[in-house]
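Asker: generate coordinates for the sequence data below:
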Amino acid sequence: MADFPVNDFLASLPWTALAVAGVLAVTFAVAVAQQRHSVMDVAWGPGFVAVAAVSWLLSAGTGDDGRRLLLVLLTGLWGLRLGTHIGWRARGGHEDPRYEAMLSDAPGSRNVYALRRVYLPQGVVMFFVSLTVQVGMFATGALGWLALLGVVLWVVGFVFETVGDWQLAQFKKDPANKGTVLNTGLWRYTRHPNYFGDAAVWTGLFLIAADSWPGVLTILSPALMVWALAGKTGKPLTEKAMSARPGYKEYVESTSGFIPWPPRRPAGGQPGGR
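Answerer: This is a model prediction of the structure:
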């Protein structure tokens, strides 16, 4: 801990918090103009990129240059891809039903209520989860085998997330697939390759940070991301929305809920997938 530049790190926190606030302020302005607060989903990934970029600049001359470069590049690639994908998917659309339901009982101003219910909580989560990247930027130890393992896991997660999103987009392009269940490609091995990919990406970033003390202390940051994806806002809400689709019950019975795994053979005798 003696080698970790504690004072420099603490001095950077107001600036990274300001980066989060800046991203949220711009997003809120766009949301009000478009009358749909689901644009927050588009800003989610780029928000982490902004934090990583500020940390990278402020950690110059203190943290290990190899780790700093690795963290800013991997966070940037993940966040910009995610923001671009969600932005393209949501172009020209209306308010997401999830946000519509969340804000439907707004007491008074819908926009003010959205600030409290959407932007503030997501800003806090964004800052907390990104701590693993922020601490890693200031860590002074050289890259080791744990960081290499983190890069491998990041690559696995990025591939799952990118390919899974692409396969789902191609599936939705065919009108004949409307209301049905995707059960091929990566979706054959996990019902949520995109959420699993996100979880693997952030676990990988944590391992890169944890390779040098005190990065291991940020374990709650990726844990929060994984918990949200697998147990709170990601997987559960998606499966609730899809539960009434024909064949979804059989798909759940045959396909892993999160960690990729070969499909089980359901009672009907046919292998499943999503």
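Asker: contacts, neighbours, all on C-alpha from now
Answerer: Will do.
Asker: quick check: buried residues in stretch 53-73?
Answerer: Residues 53-56, 58-59, 62-65, 67-68, 70-73 are the ones in stretch 53-73 that count as buried (16 or more other Cα atoms under 10 Å).
Asker: measure that stretch end to end?
Answerer: Using Cα to Cα, to the nearest Å, the end-to-end distance of stretch 53-73 comes out at 9 Å.
Asker: over to stretch 25-42?
Answerer: 14 Å.
Asker: which other residues reach it?
Answerer: When contacts are defined by Cα atoms under 8 Å, 6 or more residues apart in numbering, stretch 25-42 is touched by residues 24, 43, 82-84, 86-87, 94-96, 99, 111, 114-115, 119.
Asker: try it again at 10 Å.
Answerer: By Cα atoms under 10 Å, 6 or more residues apart in numbering, the list of residues contacting stretch 25-42 from outside reads 19, 21-24, 43-44, 47, 79-80, 82-100, 103, 110-111, 114-115, 118-119, 122.
Asker: here's the other one to compare against:
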Amino acid sequence: MTEFPLWHLALLSLITCCIIMALVWLWSYKIKNAGVVDIFWSYNFPVIAAIIWIHAPATQSRKILLCSMVMLAGLRLGTHLARRIFRHLHEEEPRYAHIRKEWGSSAEVKMFFFFQMQAASNVLLAIPFFIVAMNTSPQLNGFEYAGAALWLISVAGEAIADAQLAAFKKDENNKGKVCDMGLWHYSRHPNYFFEWLMWVSYFVFALGSPYGYLAIISPAIILYLLTKVTGIPATEAQSLRSKPEAFKKYQQTTSVFVPWFKKG
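Answerer: Predicted coordinates:
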């Protein structure tokens, strides 16, 4: 296997993710459902992990641990999203339909560039992976073990939150209601919280490598996106449109983000 320098790994990852997202955009154009971008945004991280596995100079044990974490998390989330989206593949999710309506006649062109920006975000967020990929130290260290432990907690928490929400929605008696069971009783977005915590775990993992402190960029970006841009604002806006009274009441009794900081 040919070992690549850091910029080669990043460039190959960017080209690959951009090609994938271009193909996904063509599919979304055909079926008129931009929601499929979420599936492949998640799947692109295992693709980057595979590139690191094949071409990074890091020691074998380090690559096994890091790439396993990234692949398992990306495949779990992507598959969870695929199961949800494929149930109504030819009916676009309301938040994307709302964006499409706002963009009007230029929606498809803007969607293409939106998909490409998602590919670029994959590579930008993968900074911790690239940092670790350059570490040729023969032994794993305390930061890497701590990061792996935090990763396990975060992935388990997100999977539990996703399962609880799926079970709630599956019950026909809950139609028009807001999920307030399990972790959702304490936070309006426990899935987003644990997603962010997972990126914190990658940052902790990267601290065991030279220049690992630069990996703080990833959880910082994720926190900003989730709380200010595409995560919580878009989700809550849609909930207020679809079930205004129930969701307003829910907002008054729950924390917006951290599960154990319940209001009231």
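Asker: superposed, what's their TM-score?
Answerer: Here the TM-score for the pair of chains, by TM-score structural alignment, normalised by the length of structure 2, is 0.89; 257 aligned residues with a Cα RMSD of 2.0 Å.
Asker: re earlier: please narrow the buried residues of stretch 53-73 of structure 1 to those residing in helices.
Answerer: Residues of the buried residues of stretch 53-73 of structure 1 located in helices (DSSP state H): 53, 54, 55, 56, 58, 65, 67, 68, 70, 71, 72, 73.
Asker: which residue lines up with the third one in structure 2?
Answerer: Pointing back at residue 55 of structure 1 there. In structure 2, the residue matched to residue 55 of structure 1 (TM-score structural alignment) is residue 52.
Asker: need the nearest residue in space to its match, chain neighbours excluded.
Answerer: Excluding the flanking residues, the one nearest residue 52 of structure 2 by Cα to Cα, 6 or more residues apart in numbering is residue 133, at 6.5 Å.
Asker: wait, that neighbour sits on residue 48?
Answerer: No: with contacts counted by Cα atoms under 10 Å, residue 133 of structure 2 stays clear of residue 48, the gap being 11.1 Å.
Asker: list residues touching both of the two?
Answerer: Joint contacts of residue 133 of structure 2 and residue 48 (Cα under 10 Å, 6+ apart) are 9, 67.
Asker: show me just the buried residues among the contacts of stretch 25-42 of structure 1.
Answerer: 19, 21, 23-24, 43-44, 47, 79-80, 82-83, 85-87, 90, 95, 99, 103, 111, 114-115, 118-119, 122.
Asker: now, those that are in helices?
Answerer: Among those, the ones falling in helices (DSSP H) are 19, 21, 23-24, 43-44, 47, 79-80, 82-83, 85-87, 90, 99, 103, 111, 114, 122.
Asker: please enumerate the helices of structure 2.
Answerer: Counting by DSSP H, the helices of structure 2 are 6-31, 36-55, 60-86, 94-103, 107-125, 127-133, 142-170, 190-206, 217-224, 232-242, 244-253.
Asker: for the fifth one, packing partners?
Answerer: Going back to what we said before, that points to helix 107-125 of structure 2. Helix 107-125 of structure 2 sits against helix 6-31, helix 36-55, helix 94-103, helix 127-133, helix 217-224, with contacts defined as 3 or more Cα pairs under 10 Å, 6 or more residues apart in numbering; DSSP states H and E.
Asker: go through the ones you listed and pick out the most buried.
Answerer: helix 127-133 (a mean of 25; mean count of other Cα atoms under 10 Å).
Asker: what's the mean distance for that helix versus structure 1?
Answerer: Aligned to structure 1 and superposed, helix 127-133 of structure 2 gives a mean residue distance of 1.5 Å (mean Cα distance after the TM-score superposition for structure 1).
Asker: corresponding residues in structure 1 for that helix?
Answerer: Going by TM-score structural alignment: helix 127-133 of structure 2 matches residues 131-137.
Asker: what lines up with residue 84 of structure 1 in structure 2?
Answerer: Here residue 84 of structure 1 is matched to residue 79 in structure 2, going by TM-score structural alignment.
Asker: same question for residue 240 of structure 1.
Answerer: By TM-score structural alignment, residue 240 of structure 1 lines up with residue 237 in structure 2.
Asker: over to residue 191 of structure 1?
Answerer: That one, residue 191 of structure 1, aligns with residue 188 by TM-score structural alignment.
Asker: that match: what's its closest spatial neighbour, skipping adjacent residues?
Answerer: With Cα to Cα, 6+ apart as the criterion, residue 188 of structure 2 has its nearest non-adjacent residue at 5.2 Å, and that residue is residue 256.
Asker: what's the answer for residue 106 of structure 1, then?
Answerer: Setting aside the residues directly before and after it, residue 106 of structure 1 is nearest to residue 113 in space (Cα to Cα, 6+ apart), at 5.9 Å.
Asker: wait, that neighbour sits on residue 121?
Answerer: No: Residue 113 of structure 1 is not in contact with residue 121 according to Cα under 10 Å; the separation is 12.0 Å.
Asker: neighbour-wise, which of these two wins?
Answerer: A direct count of neighbours by other Cα atoms under 10 Å for residue 113 of structure 1 and residue 121 places residue 113 higher, at 17 against 11.
Asker: how far off centre is the match of helix 127-133 of structure 2?
Answerer: When distances are taken as Cα atoms, centre = their mean, to the nearest Å, stretch 131-137 of structure 1 is centred 16 Å away from the chain's centroid.
Asker: what distance do you get for whatever residue of structure 2 lines up with residue 68 of structure 1 to residue 54 of structure 2?
Answerer: The alignment partner of residue 68 of structure 1 in structure 2, by TM-score structural alignment, is residue 63. From residue 63 of structure 2 across to residue 54 of structure 2, the span is 9 Å (Cα to Cα).
Asker: with residue 243 of structure 2 instead?
Answerer: Applying Cα to Cα, the value for residue 243 of structure 2 to residue 54 of structure 2 is 48 Å.
Asker: same question, residue 179 of structure 2
Answerer: Residue 179 of structure 2 sits 43 Å away from residue 54 of structure 2, going by Cα to Cα.
Asker: kindly report the same for residue 142 of structure 2.
Answerer: 25 Å.
Asker: the most centrally placed residue in structure 2 and residue 97 of structure 2, how far apart?
Answerer: The centre of structure 2 sits closest to residue 42, judged by Cα atoms, centre = their mean, with a distance of 5.7 Å. Residue 42 of structure 2 is 21 Å from residue 97 of structure 2, where distance means Cα to Cα.
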